[in-house]
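**Student:** sequence? don't have it. structure:
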């Protein structure tokens, strides 16, 4: 069987041009200085101000709702009473060493821990040996660690009476007013989140059937007026994202 290579070459050329144009567009986007990137906070729901859609006092029995939520209730992130401190005391991720200097605490990031300070590579591929002592290497690591650190900032959010528990401890990343990278250009952004299960008061219509409504609108049919459908409300489980980790990175161009 004879293979016609000309159509194949044309297809490959078109594919190459498409990839080249896509890569060029990506390069243009990368050339833009990234704007400060904040964490993707969940937008507030626009609630319909109708008291009929609110849970009644009898629907807010703490014992019943705790049993309904079960093991999903996390007292570290949830509260059915207004917390005493809406902004918890921040845990400063630094401590003072024996010389009184501030050094980062916690687990050192892998990319900083594995930083090779014995050599550095030149653009032409050559490697130059450095004379950096272990003590100086530790100081460089601590500087980069502290410079690029993005701690999670927490505060309690009132979700409203149609959520239970009503108060949720949200995580936020430091706002992008100061770059966290060396050289500058990147900002703190959310890198990990965890979903918390909450109860949501949900109402649905339970009025006349569609067939009965159509019958009432037929010519010559006597109608008693507009029928207001009855609302049936209950607590349902929903997933709510909470930011648990922040990192230094480029802004998302979709924001």
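**Tutor:** Here it is on my side, so go on. Remember, predicted model here, so these are calculated numbers, not experimental data.
**Student:** switch to C-alpha atoms for all contacts and neighbour counts from now on
**Tutor:** Will do.
**Student:** what ranges do the helices span in the stretch 151-255 of the chain?
**Tutor:** 210-216 (DSSP state H, counting those that start in this stretch).
**Student:** Run through the residues that contact residue 81.
**Tutor:** If you count contacts by Cα atoms under 8 Å, 6 or more residues apart in numbering, residue 81 has them with 166-167.
**Student:** Could you rerun that using 7 Å?
**Tutor:** Contacts for residue 81 (Cα atoms under 7 Å, 6 or more residues apart in numbering) come out as none.
**Student:** now residue 154
**Tutor:** 87-88, 169-172.
**Student:** Could you report the separation of residue 8 from residue 227?
**Tutor:** Computed as Cα to Cα, to the nearest Å, the residue 8 to residue 227 distance reads 67 Å.
**Student:** do the same with residue 163
**Tutor:** Residue 163 is 29 Å from residue 227, by Cα to Cα.
**Student:** one more structure, for comparison:
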């Protein structure tokens, strides 16, 4: 119940601040000749935090020469997804091949759009700096909608990460939200992960059993095998409090 109230309060606050900001800035909005458009092309980012790979003890890691890739591929079966996982170190797409700095790229964008949230701006009036009420024309409405979309969108950025030899396949395409700016008007809210898809991978696990011989000496029995587990991959980011 408390979480629902907090969520409703955040939504109410967001739209209240949005309308307030538009009322104060309509004078500038009406005079805008060019408003940034939403760029869906792959873009680089040097600010993405490194994702920590899980740590394993050295004696629990399989030797490279003992990893039977065909057998593990068969064990993973239908869950192997080449779009999100790779056995060998992934190569960049052909359009990034000549620029190694572009290993991070955007593939999914969410934000205010004309079909869901923005229809409420079809007919509306706003107050300018001079205190007068202005009716927004069709062309200006399009510019305002385009400005809102380009200001409030959230991007999911993907990067290949190495999970070590204890995970198979060891290379996974991991997603994260880009927060190089606030996604709300006025600023304050940030892009946060809201949806994930789970991919099955294999992890190298060892079961250790200790026993004692007739002389009291401890004997360690170690049995290692590959087991399936679910790995979350972020697929959607939204503007949240």
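**Tutor:** The structure has been received and is ready for your questions. The structure displayed is predicted, hence computed values, not measured ones.
**Student:** ok, back up a step: of residue 163 and residue 227 of structure 1, who's got more company?
**Tutor:** Looking at residue 163 of structure 1 and residue 227 with other Cα atoms under 10 Å, you find the greater number of neighbours at residue 163, namely 22 against 10.
**Student:** Near residue 28 of structure 2, how many other residues are there?
**Tutor:** Neighbours of residue 28 of structure 2 (other Cα under 10 Å): 12.
**Student:** ditto for residue 72 of structure 2
**Tutor:** 16.
**Student:** May I have the secondary structure class of the aligned residue in structure 1 for it?
**Tutor:** In structure 1, residue 72 of structure 2 lines up with residue 65, judged by TM-score structural alignment. Secondary structure state of residue 65 of structure 1, per DSSP: H, G, I helix; E, B strand; the rest coil, is helix.
**Student:** show me what contacts the residue nearest in space to the middle of structure 2?
**Tutor:** Taking Cα atoms, centre = their mean, the centroid of structure 2 lies closest to residue 176, which sits 3.0 Å from it. Shown in contact with residue 176 of structure 2 (Cα under 7 Å, 6+ apart): 156-158, 234.
**Student:** Out of those, list just those in strands.
**Tutor:** 156-158, 234 (DSSP state E).
**Student:** Can you tell me which of those residues is closest to residue 201 of structure 2?
**Tutor:** residue 234 (15.6 Å; Cα to Cα).
**Student:** In this structure the closest one contacts residue 192, no?
**Tutor:** No: judged on Cα atoms under 7 Å, residue 234 of structure 2 makes no contact with residue 192 at a distance of 10.0 Å.
**Student:** Show me what the biggest helix by length in structure 2 is packed up against.
**Tutor:** Scanning structure 2 for the longest helix, with DSSP state H as the assignment, gives helix 2-30. Applying 3 or more Cα pairs under 7 Å, 6 or more residues apart in numbering; DSSP states H and E, one finds that helix 2-30 of structure 2 contacts strand 125-127.
**Student:** still on that earlier bit, now list the buried members of the contacts of residue 176 of structure 2.
**Tutor:** 156-158, 234 (16 or more other Cα atoms under 10 Å).
**Student:** hmm, back to that, out of the contacts of residue 154 of structure 1, which is nearest to residue 75 of structure 1?
**Tutor:** residue 169 (9.7 Å).
**Student:** residues near residue 42 of structure 1, how many?
**Tutor:** 10.
**Student:** An error on my part: the question was meant for residue 151 of structure 1.
**Tutor:** 19.
**Student:** What's the match for residue 166 of structure 1 in structure 2?
**Tutor:** Looks like residue 166 of structure 1 aligns to residue 170 there (TM-score structural alignment).
**Student:** need the contact list for the closest residue to residue 209 of structure 2 other than its chain neighbours.
**Tutor:** The shortest distance from residue 209 of structure 2 to any non-neighbouring residue, by Cα to Cα, 6 or more residues apart in numbering, is to residue 221 (5.0 Å). By Cα under 7 Å, 6+ apart, the contact set of residue 221 of structure 2 is 208-210.
**Student:** which position in structure 2 aligns with residue 230 of structure 1?
**Tutor:** By TM-score structural alignment, residue 230 of structure 1 lines up with residue 221.
**Student:** Next, find the distance separating that match from residue 60 of structure 2.
**Tutor:** 13 Å.
**Student:** one step back: ok, the contacts of residue 154 of structure 1 in structure 2, which still hold?
**Tutor:** Mapping the contacts of residue 154 of structure 1 onto structure 2 (both residues aligned by TM-score structural alignment, their matches' Cα atoms under 7 Å) leaves 169-172 still in contact.
**Student:** Tell me the one of these nearest residue 119 of structure 1?
**Tutor:** The closest of these, once distances to residue 119 of structure 1 are taken by Cα to Cα, is residue 172, at 37.6 Å.
**Student:** Good, we can wrap up now.
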